[in-house]
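Novice: pasting the sequence and the predicted model now:
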Amino acid sequence: MSDVLLLTADEAEALTGIGNPILAGQELLRKGIRTKWVIVKMGAKGSILISMSSISCAPAFKVNVVDTVGCGDSFVAAIAFGFIHKMSMVNTLAIANAVGAATAMGCGAGRNVATLEQVTKLMRASNLNEDDKFWNELLSENLDAQEITFLSKTVINGTNKQLKRVSLQKVVSELLPKLESARLEGIVPS
């Protein structure tokens, strides 16, 4: 009955018996009555967001992990922000991955979660964990989607059949004004 279902790759596999997190997400989406998005977190590999018509993939940001306490909650908060503000799926994943990664760079939760400044700096650095072998294997299966969007640091925006590559810098240029506006409105803390 949920609009958004968010789980880890292990949880998606446990619920469906399907090892590929995209295929598992599609199965969960089909079973949902109102579900619009299924998001699967894959730790240091990144995350995927599946809707009825598309799949968005975002590799994780490479960071020096200090503490993972609060990372999942930070990720979820960013997903909620993207969903509520009707951001594109790939932009939502990019900000969620950045907020989760920036939180991992600090110690503990509460007041130590990522700041807007840390998230912005991390996104501008464009240090994505682009494991081509992992993503190619994941995307090589027969996926049921009209469009697949993949966030990349090195690719100029472009499309190859159903795979649409979007540069992280394009996403950053779209996100930062929205985040700054949200900060000024008091929605997002500094």
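Specialist: Great, that's in hand. Remember, predicted model here, so these are calculated numbers, not experimental data.

Novice: please count neighbours and contacts with C-alpha atoms only from this point.
Specialist: Noted.

Novice: all strands for this structure, in order.
Specialist: Secondary structure of the chain by DSSP state E: the strands cover 4-8, 37-41, 46-50, 54-59, 147-152, 158-160, 163-167.

Novice: quick one: the fifth one to strand 163-167, angle?
Specialist: In this structure, strand 147-152 runs at an angle of 30 degrees to strand 163-167, with axes from the mean of the first three to the mean of the last three C-alpha atoms, to 10 degrees as the basis.

Novice: okay if I get the strands of the chain as a markdown table plus distance to residue 27 and mean neighbour count?
Specialist: Formatted as a markdown table, the strands of the chain follow (distance: least, C-alpha to C-alpha, whole Å; neighbours: other C-alpha atoms under 10 Å):
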| stretch | distance to residue 27 | mean neighbour count |
| --- | --- | --- |
| strand 4-8 | 12 | 18 |
| strand 37-41 | 10 | 26 |
| strand 46-50 | 10 | 25 |
| strand 54-59 | 13 | 25 |
| strand 147-152 | 17 | 22 |
| strand 158-160 | 25 | 11 |
| strand 163-167 | 21 | 19 |
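
Novice: next up, a structure to set beside the first:
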Amino acid sequence: MQGQELLEHKDFSGGSVVIFGSMNADYTVTTERLPAGGETVVGGPLTILPGGKSSNQAAAVARLGARAVMLGKLGTDANGDFLESQLVSAGVDMSSVVRWDGPSGATVITVDKHGENTIVLSAGANEHVDPAYVDSVQSQLAQGSVLGLCLESPMEAVTRAAEIAHQAGLTVVLNDSPFQGLLPAELIANVDLLLVNEHEMWQLIRHEGDQMPVLSGEGWWKRLDWAEIASRLKGVGFESVIVTLGSAGSMVLEDGSAEHVDAVSVKAVDTTGCGDSFMGAVLAGLATGSSLLDSAKMAAYVSAYAATGRGAQASYGNLEQVRAYFAQGGR
């Protein structure tokens, strides 16, 4: 089945996903074009929207209808109140999120007229999520069937969360972003699925002296040796991988096979948070018994819908909205 047909018949309500990690307030401004180094450009009104990679993923899971449990820390500032209220309104269980006495995480985002963006992160409360906090929420970690992780929280805490969840029998999904270079062996050993974009994938598998492949242009992904890429990823420690390819879709690498999933064409307004909505859909799909390939197919539609609105969580639709949008031919 294609992703649209899969979404038409999918019920996510039986799934339970735990998302561990970051919550940020996104300070966003739109410009005609992104500034070059040292350059000042004129932008539009500044908006403050809910974000953070993990927070976005939790919102995407909840809006699709699956149970989403958020674990992490917010600050005691107004942004903390704002972020909590936004996630609660999306349907996310926030009962195990604690407050740190200081500022919440924040990002500064510039978006151009084509929907492309640049993002700078200030971690705030996120950098105070430690292994002791992870140990305090062990029972909540074990409540789901899938755990979603990214790297906007301290590596020691992410690694501990993966270890606890893996031992409890959850499927552990790691979004290796922001890219951190060499990952701890203890983390890799407890991850069942890796999700990266094409640039993160290349940084992860490149050997010294390798020539940088061309990751753009018409059909660029077809010129890559995906069997070799899968072999190198397996050598790093990852056998099941989704590589997102931007407007070229994604590649699902599993059990020795490489399957391409087409992107869904829409008129993009803002691509901020689209990757997180993609991962959220994959998490929800896996939690409700869909295969990795089918989850990626559905995620292509969910993330395409997100590109039609501004902001990250603010652009995410619920399942009925996504279905209706594409049923009407993407209008």
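Specialist: Yep, that arrived. Everything numeric here is computed off the predicted structure, so don't read it as measured data.

Novice: please state their TM-score.
Specialist: The TM-score (TM-score structural alignment, normalised by the length of structure 1) is 0.57; 125 aligned residues with a C-alpha RMSD of 2.4 Å.

Novice: still on that earlier bit, and the strands of structure 1 as CSV, adding distance to residue 16 of structure 1?
Specialist: Formatted as CSV, those follow (distance: least, C-alpha to C-alpha, whole Å):
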stretch, distance to residue 16 of structure 1
strand 4-8, 12
strand 37-41, 13
strand 46-50, 15
strand 54-59, 18
strand 147-152, 22
strand 158-160, 30
strand 163-167, 25
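
Novice: can you tell which of the ones you listed is closest to residue 178 of structure 1?
Specialist: Nearest to residue 178 of structure 1 among the strands of structure 1 is strand 163-167; the distance by C-alpha to C-alpha comes to 17.7 Å.

Novice: in structure 1, what residue corresponds to residue 140 of structure 2?
Specialist: When structure 1 is aligned by TM-score structural alignment, no residue sits opposite residue 140 of structure 2.

Novice: grab the nearest non-local neighbour of residue 114 of structure 1.
Specialist: residue 103 (4.5 Å; C-alpha to C-alpha, 6 or more residues apart in numbering).

Novice: what is the burial count for the one you found?
Specialist: By other C-alpha atoms under 10 Å, 29 other residues sit near residue 103 of structure 1.

Novice: alignment lookup: it to structure 2.
Specialist: Under the alignment (TM-score structural alignment), residue 103 of structure 1 maps onto residue 306 of structure 2.

Novice: counterpart of residue 199 of structure 2 over in structure 1?
Specialist: The alignment partner of residue 199 of structure 2 in structure 1, by TM-score structural alignment, is residue 10.

Novice: which residues touch residue 275 of structure 2?
Specialist: Applying C-alpha atoms under 8 Å, 6 or more residues apart in numbering to residue 275 of structure 2 gives the contacts residue 303.

Novice: against residue 31 of structure 1, how distant is the aligned residue in structure 1 for it?
Specialist: Mapped onto structure 1 by TM-score structural alignment, residue 275 of structure 2 lines up with residue 72. Going from residue 72 of structure 1 to residue 31 of structure 1 by C-alpha to C-alpha, to the nearest Å gives 24 Å.

Novice: quick one: the helices in structure 1?
Specialist: For structure 1, helices defined by DSSP state H occupy the ranges 9-16, 21-31, 71-84, 89-104, 116-125, 132-140, 168-184.

Novice: so which of those is the most surrounded?
Specialist: Here the criterion is mean neighbour count by mean count of other C-alpha atoms under 10 Å, and of these the winner is helix 89-104, at a mean of 27.

Novice: mean shift between that helix and structure 2?
Specialist: In the superposition with structure 2, the average deviation recorded for helix 89-104 of structure 1 is 1.0 Å (mean C-alpha distance after the TM-score superposition for structure 1).

Novice: now do that helix and helix 116-125, the angle between them.
Specialist: 120 degrees.

Novice: and the angle from helix 89-104 of structure 1 to helix 71-84?
Specialist: 150 degrees.

Novice: if we can go back for a sec, contacting residues for the match of residue 199 of structure 2?
Specialist: By C-alpha under 8 Å, 6+ apart, residue 10 of structure 1 has no neighbours at all.

Novice: what do you get for the one 5 residues further on?
Specialist: By C-alpha under 8 Å, 6+ apart, residue 15 of structure 1 lies in contact with nothing.
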